[in-house]
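Asks: Here is a sequence together with a model predicted from it:
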Amino acid sequence: MNKLFPLSALACSLFSASSFAAQEVNVYSYRQPFLVEPMLDEFSRETGIRVNVKFAKTGIAEKLVQEGEYSPADVLLTVDIARLSELTDKGVVQPVNSDILEANIPSQYQDTDNEWFGLTTRTRSVYSSKERVGKLGQDFDYLDLAKPGFKGKICTRSGKHPYNISLISAMIAHHGEAATKQWLEGVKANLARKPQGNDRGQVKAIKEGLCDVSLGNSYYLGKMMTDKDQQAWAESVYINFPNQNSTGTHVNISGMAMAKYAPNRENALKLMEFLSSDKAQSMYAEINFEYPVKQGVKRSELVASWGDFKADTLSLDEIAAHHETAIKLLDEVQFDL
């Protein structure tokens, strides 16, 4: 499979139609290779349709606008609702009507106009040091991260990463703009260091004693537990599901959409339907440690061992509607500085 890391660092020619073979299916992906290649490989084995994929960290929506009707892209894979909303806002996707997708993907994880579909869910959890903090209680709330008791104890990646933007957007929806700004100021004041790195890096910092708690997506714990070089990091923390006595833990999705000018629409639809199937959903669960969206598909044994939790039922559309305000608040409090 062809790879792109990141889009901004490579020549635009990498996205030219000539880099894709005809009669196949062409994917632009924000998701990392190790998270999607097993499913794409399985699709090719089952159908004989080759998947050509370009990976990027940023810029897919902008590139699709530039390419217009000459774009080779068929299917777009994204990391969260923010990226999906960006694609629909820029008008670079098309509605997809499929009885299979309708049956496999619950309505809460579909766009009302059928322009995007969720594939997996994950929680924005809080990790806590087993040695210095222990398991956080059932009454622990995201709001608690701004309390004086966490002074100098929090690590996180950039506030402007899509995962954190979505959490902040949900906070705005639940508590309003003013209260969320005050919360962000409190969290910033409690940071052990400047926001940096990725979610796994925050757990590593907990292991090293640089901080005691961190924000992180749930599936990263599974990835660390099964990586011999990172297992010790994972074993140093508990995973916690905040807001169990109130709104429920914030949940985000990975998702997919069909490109507006998909040249291989039939194959694109086959791929999208496959990714919503029992086979692919089980692979997401077992390989990626994500929560499948399809009803009846079991969690992996490891994920199930983390326990059940109440998820926030806030609609993804409402979360997306607050993204610009979330970014504005991050700038106002200078969260990343």
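Replies: Great, that's in hand. In this text the structure is predicted, and so the values were computed from the model without any measurement.
Asks: C-alpha only now, for contacts and for neighbours.
Replies: OK.
Asks: Can you tell me the closest non-neighbouring residue to residue 134?
Replies: Excluding its sequence neighbours, the residue lying closest to residue 134 (CA to CA, 6 or more residues apart in numbering) is residue 128, at 6.4 Å.
Asks: Spell out the secondary structure type for that neighbour.
Replies: At residue 128 the chain is in strand, as set by DSSP: H, G, I helix; E, B strand; the rest coil.
Asks: Neighbours of it, how many?
Replies: Residue 128 sits with 26 neighbouring residues when counted by other CA atoms under 10 Å.
Asks: quick one: it and residue 13, what's the gap?
Replies: 45 Å (CA to CA, to the nearest Å).
Asks: Comparison target below:
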Amino acid sequence: MRPLILASLMTATALPALAQEVNVYSHRQPELIQPLIDAFTAETGIRVNLAFVDQGMVERLEAEGARSPADVVLTVDVARLGQLKDAGVLQAVENDAFDVIPAELRDDENMWFGLTTRARILYAHKDRVADGEVTTYEDLADEKWRGRICTRTFTNDYNVALTAAYLAHHGEEETVAWLEGVKANLAKRPEGNDRAQVRSIWAGECDVSLGNTYYMGQMVADPEQREWADAVRIEFPTFEDGGTHVNVSGMAMTASSPNQEQALALMEFLVSDEAQRIYAETNHEFPVVEGVDRSELVASWGDFTADDLGLSEISDLRPQALDLIERVNFDG
């Protein structure tokens, strides 16, 4: 591990931290962030130094400590945001500009803030799954789905968050029964990513799969994957006593930020109507700010009612949810 940490430190210290610059560690690929960065710099004159940190963001910030040049982190999934908070590498930000973000989509201690949402939905084969056959997440444990479900591993962050939400709605005993039921209905052992499951539906290996909404946009834009996307439709299941599970991409200010004024300017910009439109359009996600329209493609997927369960609660339940997934050996 030591050479990897040293390499990260060398990369990080190469980032300048000047008065009119802001340094960003991003879990999202640079091409997905660059349109936002360009718009921010054009508006403010503040240059953004962007470092793509695909893995180990918590470890990197911990290793750099107070000397870290990072001002802002951009990442996906409430689990990753929760891990950053738990590691003590973030600081609270009190700012009225963030009141436009729904309370359930930001940390209850103002450590992190949601920027866009994505729904954890079902991709369903257009012919082999009847209209109305998909209803609730609870229904996935029903025997009618025996041998018909595909999914990536359930220890993946996206499925852990879904399980944590199920746990919040139903408690431990019912969550274990649900996990066992869904596992019994799998067509094959969990593997691959969300798009690989859609490929499996297209190939006739299963009929439905769990996935994030934005992957449809990515598949439609990829000539090699467009055929997979054309084979399925998006269905928005709900919890029996709630709505459709959503997760976020989010932002936070680091505890060591050397350019706090510029960092705050960037964070304020990211919740502006302009930035929300750019972010949602580029990433095929849903804006968090009310009144900002979805892209035409995303709007074509239909409307849904998002579950009102706070993501902070989901983040808190994540360790217990992971324990239950491993207890039933879901991925085994």
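Replies: All right, it came through fine. These figures come from a predicted structure and were not determined experimentally.
Asks: Looking at the second structure, name the residue matched to the residue nearest to residue 134 of the first structure.
Replies: Counting by TM-score structural alignment, residue 128 of the first structure corresponds to residue 124 in the second structure.
Asks: residue contacts, that match?
Replies: Residue 124 of the second structure makes contact with 201, 207-209, 232-235 under the criterion CA atoms under 8 Å, 6 or more residues apart in numbering.
Asks: can you do 6 Å?
Replies: The contact partners of residue 124 of the second structure, taken as CA atoms under 6 Å, 6 or more residues apart in numbering, are 208, 232-233.
Asks: Also residue 116 of the second structure?
Replies: So residue 116 of the second structure contacts 248-249, 286-288 (CA under 6 Å, 6+ apart).
Asks: show me the contacts for the alignment partner in the second structure of residue 142 of the first structure.
Replies: By TM-score structural alignment, residue 142 of the first structure lines up with residue 137 in the second structure. For residue 137 of the second structure, the contacting residues are 237-239, by CA under 6 Å, 6+ apart.
Asks: can you rerun that using 10 Å?
Replies: 120-122, 162, 166, 178, 182, 210, 236-240, 243-245 (CA atoms under 10 Å, 6 or more residues apart in numbering).
Asks: Filter these down to the buried ones, ChimeraX style.
Replies: The following ChimeraX line selects those of the contacts of residue 137 of the second structure that are buried, judged by 16 or more other CA atoms under 10 Å:
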select :120,121,122,162,166,178,182,210,236,237,238,239,243,244,245
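Asks: ok, of the contacts of residue 137 of the second structure, which one's closest to residue 148 of the second structure?
Replies: Of all those, residue 148 of the second structure sits closest to residue 182, with 10.1 Å by CA to CA.
Asks: Map the closest one onto the first structure.
Replies: Per TM-score structural alignment, residue 182 of the second structure is aligned with residue 187.
Asks: same thing with residue 262 of the second structure?
Replies: Using TM-score structural alignment, residue 262 of the second structure pairs with residue 267 in the first structure.
Asks: Report how many residues lie close to residue 302 of the second structure.
Replies: What residue 302 of the second structure shows, counting by other CA under 10 Å, is a neighbour count of 10.
Asks: Where does it fall, secondary structure wise?
Replies: Using DSSP states H and E, residue 302 of the second structure maps to neither a helix nor a strand.
Asks: And residue 15 of the second structure, how far from residue 125 of the second structure?
Replies: 47 Å.
Asks: before we move on, what about residue 274 of the second structure?
Replies: 36 Å.
Asks: Same drill for these two, tell me which one is more crowded.
Replies: With neighbours defined as other CA under 10 Å, residue 274 of the second structure and residue 125 compare such that residue 125 has more, 23 against 14.
Asks: Leaving out chain neighbours, which residue sits closest to the more buried one?
Replies: residue 232 (4.4 Å).
Asks: so what corresponds to that neighbour in the first structure?
Replies: Residue 232 of the second structure maps onto residue 237 in the first structure, by TM-score structural alignment.
Asks: same question, residue 318 of the second structure
Replies: Per TM-score structural alignment, residue 318 of the second structure is aligned with residue 323.
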